[in-house]
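J.: Okay, predicted coordinates and the sequence, questions at the end:
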Amino acid sequence: MSTSLSVINPLEGELLLSAVLGADDMCSMNFAREECYKLSAILLGKVIPAMGGYSNELACDIARHLEQIQTFSGNFCWRHRHLGASFGVVGKRPGIDVEVRP
């Protein structure tokens, strides 16, 4: 009769503490989310159709990357958006924001 023994490898590396986002960081995330929505509207509404739609491989890549940005960023920390709103709106905070125009 044979018995097997499992061996569990120890984890290596360092334990990281939880990340903390302040209200100002969340304010920036809220701004980034809105900018991403605007970019998505341009790309999905104008650029991809002009490229021939989703039959174009590059158009499919653009759409996939936009989706991955929202998915893997947690939609720019959507769950904590109210914290950022308490800090103000990027671009409308006197003395804090410097407007950048093209």
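T.: Great, that's in hand.
J.: drop to CA atoms for contacts and neighbour counts, all remaining ones
T.: Noted.
J.: and residue 77, what helix or strand is that in?
T.: helix 74-77 (DSSP states H and E).
J.: Please identify the buried residues of the helix or strand following that helix?
T.: Going down the chain from helix 74-77, the next helix or strand is helix 81-85, by DSSP H and E. Residues of helix 81-85 classed as buried by neighbour count (16 or more other Cα atoms under 10 Å): 81, 83, 84, 85.
J.: hold the first one in mind and look at this next one:
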Amino acid sequence: MIRGPEQTLLEPAVLADFECHHQNQAREAFKKLERILTAMIIPALGQQHPISKDLYAQLDNVKLGSQNFCWRHRYIGYSYGANEVGGVR
């Protein structure tokens, strides 16, 4: 970490292949939750209900805050998962 008088610059974070794999799993679990909320819960409440609006906002916050679960590194996680399934490791 580099510190200046008014700012802090962090070094890049490094994710291992298994960590990317776990991000892929988290993304898939999130998609299931999102489908349940958008197909069943929110329509039951009504699109204009304050809770529905908050649920939509929270779904967006999770995607943005997690950078969609490290989407751009998903292939590293997929290759790790394939090695685990194939018994190479």
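T.: Ah, there it is. In this text, all values refer to a predicted model and were calculated from it rather than measured experimentally.
J.: The helix holding residue 77 of the first structure corresponds to what range in the second structure?
T.: Mapping helix 74-77 of the first structure onto the second structure (TM-score structural alignment) gives residues 67-70.
J.: which residues does the residue most central in space within the second structure contact?
T.: Among the residues of the second structure, the one closest to the centroid is residue 69, at 2.7 Å (Cα atoms, centre = their mean). Contact analysis of residue 69 of the second structure by Cα atoms under 8 Å, 6 or more residues apart in numbering lists 23, 24, 26, 27, 63.
J.: Which strands and helices lie in contact with the helix or strand containing the last one?
T.: When secondary structure is defined using DSSP H and E, the element that contains residue 63 of the second structure is helix 50-65. Helix 50-65 of the second structure is packed against helix 42-45, with contacts defined by 3 or more Cα pairs under 8 Å, 6 or more residues apart in numbering; DSSP states H and E.
J.: The biggest helix by length in the first structure vs the second structure, average offset?
T.: For the first structure, the helix with the greatest residue count under DSSP state H is helix 23-42. For helix 23-42 of the first structure, the mean deviation from the second structure after alignment is 0.3 Å (mean Cα distance after the TM-score superposition for the first structure).
J.: Buried ones in that helix, by neighbour count?
T.: In helix 23-42 of the first structure, counting by 16+ other Cα under 10 Å, buried: 23, 24, 26, 27, 28, 29, 30, 31, 33, 36, 40.
J.: quick one on the thing from earlier: contact partners of the helix holding residue 63 of the second structure?
T.: Contacts for helix 50-65 of the second structure (Cα under 8 Å, 6+ apart): 34, 37, 42, 45, 46, 47, 68, 69.
J.: what do you get if the cut-off is 7 Å, keeping everything else the same?
T.: Applying Cα atoms under 7 Å, 6 or more residues apart in numbering, the external contacts of helix 50-65 of the second structure come out as 42, 45, 46.
J.: so how far is residue 34 of the second structure from the last one?
T.: In other words, residue 46 of the second structure. Between residue 46 of the second structure and residue 34 of the second structure the computed distance is 16 Å (Cα to Cα, to the nearest Å).
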